[in-house]
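**Q** one predicted model, sequence on top.
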Amino acid sequence: MRLSSWKANLLSIGGRLTLIKSVLGSLGIYYLSIFRAPESVLQDLERIRAKFFWGGNKDKNKMAWVKWPIILNSFDKGGLNIGSLKAFNLALLQKWRWRLLSSPNALWVQVIKAYHGQEGCGTRIRFWKDIWVGETPLFTRYNRLYHLDQDKDCLIIDRINNGQWSWNWSGPILVLEILPIYVTC
């Protein structure tokens, strides 16, 4: 990377923040929108961004006055609204999944299905029990909702009706049942 040639200590912290958001935040946009980046790559990239932000270089570290995960947070959470590369990668991948499911007759979707088969549209992937979003099955992260679902072995395709999510709950969903899910995530 060419960051080592930058004299980060000659830039103000605002200048480094601008460079991180505009350049380092968009370097891998194509790769991150098509492929899930390995955790080690994301950690290395975050390390480079943090080192540059604090004014260090490849040979010398500078004092980090605030933990990098806090800096990544949004303004309302006390951060500088830089955003995590891992979250960015997952959001870009979800955008393609959403497009695939909401536009099943688009030409590019038909090409993907013809090339890769029908697995891409959720005809073989179980909604709750297979890993298709994140790093764990959804039933482990949303256990209370999983237990309220009447069809625990449903496929992704079973949950989509006319481009909208369709549910089959055993009873009404109360805010108190969902709230702990958001608190623990």
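**A** Nice, I can see it. A quick note: this is a predicted structure, and the numbers were derived from the prediction, not measured.
**Q** please count neighbours and contacts with C-alpha atoms only from this point.
**A** Noted.
**Q** got the buried residues for stretch 46-56?
**A** Within stretch 46-56, the residues that count as buried by 16 or more other Cα atoms under 10 Å are Glu46, Ile48, Arg49, Ala50, Lys51, Phe52, Phe53, Trp54, Gly55, Gly56.
**Q** tell me who's in contact with Arg36.
**A** By Cα atoms under 8 Å, 6 or more residues apart in numbering, the residues touching Arg36 are Asn89, Leu90, Leu93.
**Q** residues in contact with the first one?
**A** So that's Asn89. Counting by Cα under 8 Å, 6+ apart, the residues that Asn89 touches are Leu32, Ser33, Arg36, Ala37.
**Q** pick out the most distant pair among those residues.
**A** Ser33 and Ala37 (9.4 Å; Cα to Cα).
**Q** what about Gln43, how many neighbours?
**A** Using other Cα atoms under 10 Å, Gln43 has 13 neighbouring residues.
**Q** doesn't Ile181 make contact with Tyr142?
**A** Yes: look at Tyr142 against Ile181 with Cα atoms under 8 Å: they come within range, at 6.3 Å.
**Q** those strands in the protein, which residues are they?
**A** Secondary structure of the chain by DSSP state E: the strands cover 160-161, 164-165.
**Q** give me the contacts around the last one.
**A** Outside strand 164-165, the residues within contact range by Cα under 8 Å, 6+ apart are Ser102, Arg159.
**Q** and with 6 Å instead?
**A** Contacts with strand 164-165, where a contact means Cα atoms under 6 Å, 6 or more residues apart in numbering, come from Arg159.
**Q** below is structure B, check it against A:
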Amino acid sequence: MGVGVSKSDVENLAARLGYCLEIDKREIHEEVIGLEGTIDVIWGRLTLLKSVLSTLLVYFFSLFHTPSNVISLLKKLRRIFFWGGSSNDTKISWVKWEFILVSYGEGGLNIGSLKAKNWALVGKWWWHFRTESNTLWVRVIKSIYGRDGGLGQENLVSSAKGNSVWGNIIKIGKDSLNIGLNFNVLFDKKLGDGRDTFFWEDIWVGGMRLKDRFSRLFRLEVNQMASVKDRVTFIKASWEFLWQWSRNLTGRLVGELKDLGTLILGFTGLDHGEGKWICKVDNSEVYKTRVMTRKIEDLLLAGHCSNTSTMRNKLLPQKVGLFIWRVLKERIPVRV
């Protein structure tokens, strides 16, 4: 599980408490089978699909990187149910499923992608890891995976190996790179006065860690875990440096120190407030799962969007709107 306890021990304890750590495909299938035949009209199945079948596994989705075969099974079951089929009788799928998943504005029925929801929910742990840096669970993760929790770009591939819970959370960041989404750049930290940011270890200026860019200066630093506030502070209406070196700087080191000072003085992100994290998807100080899901869906379903939005009118019965949607898609069954 990633915390030094064998998986079998955790499973035995979970079984005693009545919990299951694995996604049971048969249980999912039985849930859908129980709904078969309960609603004969397509607009009723659409409503049930959004309210029930899309939320069955929210708990698992929020913690585990769902295997592709489970996603495929859920996709198949949802598609069969939407078109009125059953376990024994599969109906014709008149519209490709991906075209149905996209939002109303992109010509779909706004059902949503389960993979996108899974990635968005698990991605929230990336946000928690950054915003709850002083909590016990974050300190435990750091002790196992390093200061960046294995989420850093240089450690992403190696840390994503294995089947631990945190290892699966890391895998989301690795897999999302395949669609052009980098979780490492989705969150931006506003330093404030720098008390919560390490001067040498964190990436806060210049696009890389100062310990790597100015390695010789870093080796002479007395406190290598100093915060930004420990080294840069506001005194008498100007920013001042508070260096602490193990010996006097000479030669090339003086030049490097000058370059470091110039780099920092050109940085405009320091102020007198507290540091805070910003989710750059919507420039919010709060991680919004719905917004992140939509962002991921836009990338996953990019090739299935339509230039014509789905007509929506509160005064129009849902069955009429759905019929018009099928007409515009030219997917009405007719006899010639």
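**A** Looks like it came in fine. This one's a predicted model, so the numbers in the text were calculated from it and none came from an experiment.
**Q** give me the TM-score for this pair.
**A** Once superposed, the chains reach a TM-score of 0.68 (TM-score structural alignment, normalised by the length of structure 1), with 157 aligned residues with a Cα RMSD of 3.7 Å.
**Q** ok so, going back, distance to Arg99 of structure 1 added to the contacts of Asn89 of structure 1, as TSV?
**A** Output for those, formatted as TSV (distance: Cα to Cα, whole Å):
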residue	distance to Arg99 of structure 1
Leu32	16
Ser33	13
Arg36	17
Ala37	20
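**Q** could you single out the nearest of those residues to Ile82 of structure 1?
**A** Ile82 of structure 1 lies nearest to Leu32 out of the contacts of Asn89 of structure 1, by Cα to Cα, at 16.1 Å.
**Q** show the contacting residues for the closest one.
**A** Residues near Leu32 of structure 1 by Cα under 6 Å, 6+ apart: Asn89.
**Q** circling back: for the contacts of Arg36 of structure 1, give me JSON lines that also has distance to Thr136 of structure 1.
**A** Listed next are the contacts of Arg36 of structure 1 as JSON lines, based on distance: Cα to Cα, whole Å:
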{"residue": "Asn89", "distance to Thr136 of structure 1": "16"}
{"residue": "Leu90", "distance to Thr136 of structure 1": "14"}
{"residue": "Leu93", "distance to Thr136 of structure 1": "16"}
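**Q** tell me which of those is nearest to Leu24 of structure 1?
**A** Asn89 (13.5 Å).
**Q** the closest one -> structure 2?
**A** Matched to structure 2 by TM-score structural alignment, Asn89 of structure 1 sits across from Asn118.
**Q** need the strands of structure 1 in TSV with distance to Ser103 of structure 1, can you?
**A** Formatted as TSV, the strands of structure 1 follow (distance: least, Cα to Cα, whole Å):
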stretch	distance to Ser103 of structure 1
strand 160-161	12
strand 164-165	11
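**Q** among those strands, which is the most enclosed?
**A** strand 160-161 (a mean of 14; mean count of other Cα atoms under 10 Å).
**Q** identify the residues contacting that one?
**A** With Cα under 6 Å, 6+ apart, strand 160-161 of structure 1 has contacts from Ser166.
**Q** kindly recompute the last result at 10 Å.
**A** Leu101, Ser102, Gly122, Ser166, Trp167 (Cα atoms under 10 Å, 6 or more residues apart in numbering).
**Q** which of the residues you listed fall in helices?
**A** Applying DSSP state H to the contacts of strand 160-161 of structure 1, the entries found in helices are Leu101, Ser102.
**Q** would you show me how to pick out the buried ones of the contacts of strand 160-161 of structure 1 in PyMOL?
**A** To isolate the buried members of the contacts of strand 160-161 of structure 1 in PyMOL, using 16+ other Cα under 10 Å:
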select buried, resi 101+122
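**Q** need the contact list for Tyr31 of structure 1.
**A** By Cα under 10 Å, 6+ apart, the neighbours of Tyr31 of structure 1 are Ala37, Asn89, Leu92.
**Q** residue in structure 2 matching it?
**A** The equivalent of Tyr31 of structure 1 in structure 2 is Phe60 (alignment by TM-score structural alignment).
**Q** give me every residue that touches the counterpart of Gly84 of structure 2 in structure 1.
**A** Gly84 of structure 2 maps onto Gly55 in structure 1 when the alignment is built from TM-score structural alignment. Counting by Cα under 10 Å, 6+ apart, Gly55 of structure 1 touches 6-13, 16, 49, 61-64.
**Q** mind doing that once more with 8 Å?
**A** Ala8, Asn9, Asn61, Lys62.
**Q** just the buried subset of those, please.
**A** Among the contacts of Gly55 of structure 1, those that count as buried by neighbour count (16+ other Cα under 10 Å) are Ala8.
**Q** any idea which of the contacts of Gly55 of structure 1 is closest to Gln110 of structure 1?
**A** Nearest member of these to Gln110 of structure 1, counting by Cα to Cα, is Ala8, at 47.4 Å.
**Q** from memory the closest one sits against Gly15, does it?
**A** No: the pair Ala8 of structure 1 and Gly15 fails to qualify as a contact (Cα under 8 Å) at a distance of 9.0 Å.
**Q** skipping its backbone neighbours, what lies nearest Ala50 of structure 1 in space?
**A** In space, and not counting its chain neighbours, Ala50 of structure 1 is closest to Trp68: 6.4 Å by Cα to Cα, 6 or more residues apart in numbering.
**Q** translate the one you found into the numbering of structure 2.
**A** Here Trp68 of structure 1 is matched to Trp97 in structure 2, going by TM-score structural alignment.
**Q** my guess is that match contacts Ile80. True?
**A** No: taking contacts as Cα under 8 Å, Trp97 of structure 2 lies outside contact range of Ile80: 10.1 Å.
**Q** quick check: the most centrally placed residue in structure 1 vs Tyr115 of structure 1, distance?
**A** Centroid check for structure 1 by Cα atoms, centre = their mean gives Leu90 as the closest residue, at 2.3 Å. Using Cα to Cα, to the nearest Å, Leu90 of structure 1 is found at 23 Å from Tyr115 of structure 1.
**Q** try Asn161 of structure 1
**A** Counting by Cα to Cα, the gap from Asn161 of structure 1 to Tyr115 of structure 1 is 24 Å.
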